[in-house]
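Q: Okay, structure incoming, though there's no sequence with it:
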């Protein structure tokens, strides 16, 4: 099992914890903990995956997400070979469950 760590700038505070998805074949579990006061303007992401050699795919997928949805807090992703599209979907679901709403939604 590989563990990857990423940090991204984040400006949006969320109010709620979130848990979406499951650790299962081809799926992804996302756990989100909102930032505490004074924690800084970052999103700290830990990815646990059994898949080797996709560090840059993870980095670019997460960069795209946090460029659009910069939610502050701690993100834990437990991967079971999810595709980048599913990763993005689960992250969006977690942000929504945590109280973040995209403009126009």
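A: Now that the structure is in, tell me what you want to look at. For clarity, every value in this text was computed on a predicted model and none was experimentally measured. Numbering: from 1, shown residues only.
Q: can we go C-alpha only for contacts and neighbour counts from here?
A: Will do.
Q: List the contacts of stretch 14-29.
A: Outside stretch 14-29, the residues that touch it by C-alpha atoms under 8 Å, 6 or more residues apart in numbering are 30-35, 71-73, 77-83, 86-87, 90, 93-95, 97-100.
Q: Restricted to strands, list the residues you listed.
A: 30, 31, 32, 33, 34, 73, 77, 78, 79, 80 (DSSP state E).
Q: Looking at these, which is nearest residue 40?
A: Nearest to residue 40 among these, counting by C-alpha to C-alpha, is residue 73 at 9.0 Å.
Q: Residue 28 versus the closest residue to the closest one other than its chain neighbours, what's the distance?
A: Leaving out its chain neighbours, the residue that sits closest to residue 73 by C-alpha to C-alpha, 6 or more residues apart in numbering is residue 35, at 4.0 Å. Per C-alpha to C-alpha, to the nearest Å, residue 35 is found 22 Å from residue 28.
Q: Next: residue 34.
A: 19 Å.
Q: Those two: who's more crowded?
A: Higher neighbour count among residue 34 and residue 28: residue 28, with 24 against 21, using other C-alpha atoms under 10 Å.
Q: Okay, one more to line up with it:
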């Protein structure tokens, strides 16, 4: 049996209404089985951009729902959110996103 080793790359962009302002990059979590890391960095645009690299292929609609829900809660602008995932559940993704945004305040 062959196990695919390719990583799926997803990008989502949302208009934001709450500028994050100046901040140093924020990193939470670790990449490992069933977990992920989330990095927040300042963006050059006023969009909120999510870049997801995941080992769990075929879950675009779930990823979009999770990051859309996060964005609807926080409405950040001027932020790039990079997610490196190794099979985390949506609940863990939401936890890490909220941990990261709490570091901005």
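A: In hand now; what should we look at? On a predicted model such as this, the values are computed, not experimentally measured, just so you know.
Q: what TM-score do we get after superposing?
A: Taking TM-score structural alignment, normalised by the length of structure 1 as the basis, the two superposed chains have a TM-score of 0.85; 96 aligned residues with a C-alpha RMSD of 1.1 Å.
Q: For structure 1, which segments count as helices?
A: Taking DSSP state H as the test, the helices found in structure 1 are 55-68, 84-97.
Q: contacting residues around stretch 68-75 of structure 1?
A: So stretch 68-75 of structure 1 is contacted by 8-14, 30-36, 41-46, 95, 100, 102 (C-alpha under 8 Å, 6+ apart).
Q: try stretch 53-60 of structure 1
A: 4, 6, 84.
Q: Provide a list of residues in contact with the aligned partner of residue 65 of structure 1 in structure 2.
A: By TM-score structural alignment, residue 65 of structure 1 lines up with residue 70 in structure 2. By C-alpha under 8 Å, 6+ apart, the contact list for residue 70 of structure 2 reads 94, 97, 98.
Q: do that again at 10 Å, thanks
A: Contact analysis of residue 70 of structure 2 by C-alpha atoms under 10 Å, 6 or more residues apart in numbering lists 64, 76, 93, 94, 97, 98, 101.
Q: Rebuild the residues you listed as TSV, extending it with neighbour count and distance to residue 31 of structure 2.
A: Output for the contacts of residue 70 of structure 2, formatted as TSV (neighbours: other C-alpha atoms under 10 Å; distance: C-alpha to C-alpha, whole Å):
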residue	neighbour count	distance to residue 31 of structure 2
64	16	20
76	23	24
93	23	12
94	16	15
97	24	14
98	16	17
101	20	18
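Q: Could you export those residues as JSON lines, including distance to residue 32 of structure 2?
A: Output for these, formatted as JSON lines (distance: C-alpha to C-alpha, whole Å):
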{"residue": "64", "distance to residue 32 of structure 2": "22"}
{"residue": "76", "distance to residue 32 of structure 2": "27"}
{"residue": "93", "distance to residue 32 of structure 2": "13"}
{"residue": "94", "distance to residue 32 of structure 2": "16"}
{"residue": "97", "distance to residue 32 of structure 2": "16"}
{"residue": "98", "distance to residue 32 of structure 2": "19"}
{"residue": "101", "distance to residue 32 of structure 2": "21"}
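Q: which residue packs closest to residue 97 of structure 1, ignoring adjacent ones?
A: Using C-alpha to C-alpha, 6+ apart, the closest residue to residue 97 of structure 1 is residue 18 (5.7 Å).
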